[in-house]
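*Asks:* The sequence isn't on hand, but the structure is:
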């Protein structure tokens, strides 16, 4: 069984970036959760800042440069996404939205997505649900129920004792792992195997036992 491909999109502008810090924490927790279920992962982290000029060129010309095209292919082939953006003017950043705009409309259809966002204050915590989630729903992706927002107070010594960021991270990571593990289990079922139409045991006897219940 091939490893589960997870692509992490971080739209942080500064370096170091709290957006990348949140993306890394989410990623580690998802990897650990999946590992506990026996699911191997192949993780690719994309700093959208590194592709900003190519994203703009793709918007202007309609043709992504080679480096950006490779990123877009990875995103389209991913089994799951972790997408984290800073909040500017009460919504996702322009860089984040621009990358989504140059993706093929069907690139992430049906893909489980864990959404994250960062900002200076908790006042923007609802941005995930009123701005970011509708964007991914429009693209027919499958965002997990819990989005993770981190404000400045969520970082630093003793922050988790005041605002339990890790609890939110754990819950969201578990939901993404559930979605990934569920898809993996479905893929493991061979539709032409005896078990798929004869029931557990793969014999006509087991089928007859089921009909007789």
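*Replies:* Looks like it arrived, so ask away. Keep in mind it's a predicted model, so treat the numbers as computed, not measured. Numbering: from 1, shown residues only.

*Asks:* C-alpha only now, for contacts and for neighbours.
*Replies:* Fine.

*Asks:* Tell me where this protein has strands.
*Replies:* 4-10, 41-47, 80-88, 91-92, 112-118, 142-143, 148-150 (DSSP state E).

*Asks:* closest to residue 206 out of the ones you listed?
*Replies:* Nearest to residue 206, of all the strands of the chain, is strand 4-10, at 33.3 Å by C-alpha to C-alpha.

*Asks:* What is that closest one packed up against?
*Replies:* Applying 3 or more C-alpha pairs under 8 Å, 6 or more residues apart in numbering; DSSP states H and E, one finds that strand 4-10 contacts helix 18-36, strand 41-47, helix 66-77, strand 80-88.

*Asks:* so what's residue 146 closest to, chain neighbours aside?
*Replies:* residue 172 (5.0 Å; C-alpha to C-alpha, 6 or more residues apart in numbering).

*Asks:* residue contacts, the one you found?
*Replies:* Going by C-alpha atoms under 8 Å, 6 or more residues apart in numbering, residue 172 touches 114, 144, 145, 146, 147, 148.

*Asks:* adding another structure so you can compare the two:
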């Protein structure tokens, strides 16, 4: 390898959808695409690992009952711990993230996410969204000493009513803004736990 070749930027993408998870995963994919485009335009190489938390439901149940982490759950936590930045998308009911979102970030030890840049996104099934929704989701990560970017991307049913593979202009603008903030954060030195 050429001595001046930079290390790739490692991005962990967490989709916390469960049941009818397509809109949440679609939101995560749209954001990831925007972040990767911005990074590669800046000359960076990007490595992406996508974690579908719905696949770990049984592991969360075993952890709750037995108190130990399965191999799959340990590997998921390790992927998050070594990332340069996180994209986290969760469905919300009223103002609460999904149960798998709560379960996953509940088993991550204090300090693992210290200083980690995080782009937060929520997919709401309702056109009405409580004004504190972004604050509630950000609060989960500030407790873990992570560093959420200022813009929280919140999508509703109206954002997916356009073209089959597209989203509304309003959502696209929010995604671009948040992606630019994450790119700036992962491009700056930060202290990780």
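*Replies:* Done, it's in. Keep in mind it's a predicted model, so treat the numbers as computed, not measured.

*Asks:* Can you give me the TM-score here?
*Replies:* Here the superposed chains carry a TM-score of 0.88, computed using TM-score structural alignment, normalised by the length of structure 2; 184 aligned residues with a C-alpha RMSD of 1.9 Å.

*Asks:* hang on, the earlier thing: kindly state which residue of structure 2 is aligned to the residue nearest to residue 146 of structure 1.
*Replies:* Mapped onto structure 2 by TM-score structural alignment, residue 172 of structure 1 lines up with residue 178.

*Asks:* Can you report how many residues neighbour the corresponding residue of structure 2 for residue 38 of structure 1?
*Replies:* Taking TM-score structural alignment, residue 38 of structure 1 has residue 43 as its aligned residue in structure 2. By other C-alpha atoms under 10 Å, 10 other residues sit near residue 43 of structure 2.

*Asks:* quick one, longest helix in structure 1?
*Replies:* helix 165-188 (DSSP state H).

*Asks:* Taking strand 112-118 as reference, get the angle to that one.
*Replies:* 160 degrees (axes from the mean of the first three to the mean of the last three C-alpha atoms, to 10 degrees).

*Asks:* Would you mark the buried spots in helix 165-188 of structure 1?
*Replies:* 165-166, 168-181, 184 (16 or more other C-alpha atoms under 10 Å).

*Asks:* Out of the contacts of residue 172 of structure 1, which end up buried?
*Replies:* 114, 144, 146, 147, 148.

*Asks:* got the contact list for the residue mapped onto residue 100 of structure 1 from structure 2?
*Replies:* In structure 2, the residue matched to residue 100 of structure 1 (TM-score structural alignment) is residue 105. Under the criterion of C-alpha under 8 Å, 6+ apart, residue 105 of structure 2 has no contact partners.

*Asks:* thinking again about what came up before, just the angle between the longest helix of structure 1 and strand 4-10, please?
*Replies:* Using the same axes, to 10 degrees, helix 165-188 of structure 1 lies at 140 degrees relative to strand 4-10.

*Asks:* if we can go back for a sec, distance of the match of residue 172 of structure 1 from residue 9 of structure 2?
*Replies:* 17 Å (C-alpha to C-alpha, to the nearest Å).

*Asks:* Ok, residue 115 of structure 2 next?
*Replies:* Applying C-alpha to C-alpha, the value for residue 115 of structure 2 to residue 9 of structure 2 is 16 Å.

*Asks:* Among the buried ones among the contacts of residue 172 of structure 1, list the two that are farthest apart in space.
*Replies:* Once C-alpha to C-alpha is applied, these give 144 and 148 as the farthest pair, at 10.5 Å.

*Asks:* Now for those two: what residues contact both?
*Replies:* In contact with both residue 144 of structure 1 and residue 148: 115, 172, using C-alpha under 8 Å, 6+ apart.

*Asks:* Show me what residue 60 of structure 1 lines up with in structure 2.
*Replies:* Checking TM-score structural alignment: residue 60 of structure 1 goes with residue 65.

*Asks:* Pull the number of nearby residues for its match.
*Replies:* 9.

*Asks:* now residue 101 of structure 1
*Replies:* If you count neighbours by other C-alpha under 10 Å, residue 101 of structure 1 ends up with 13.

*Asks:* got the contact list for it?
*Replies:* residue 59.

*Asks:* got it, and residue 132 of structure 1?
*Replies:* Per C-alpha under 8 Å, 6+ apart, neighbours of residue 132 of structure 1: 91, 92, 115.

*Asks:* That one corresponds to which position in structure 2?
*Replies:* Per TM-score structural alignment, residue 132 of structure 1 is aligned with residue 137.
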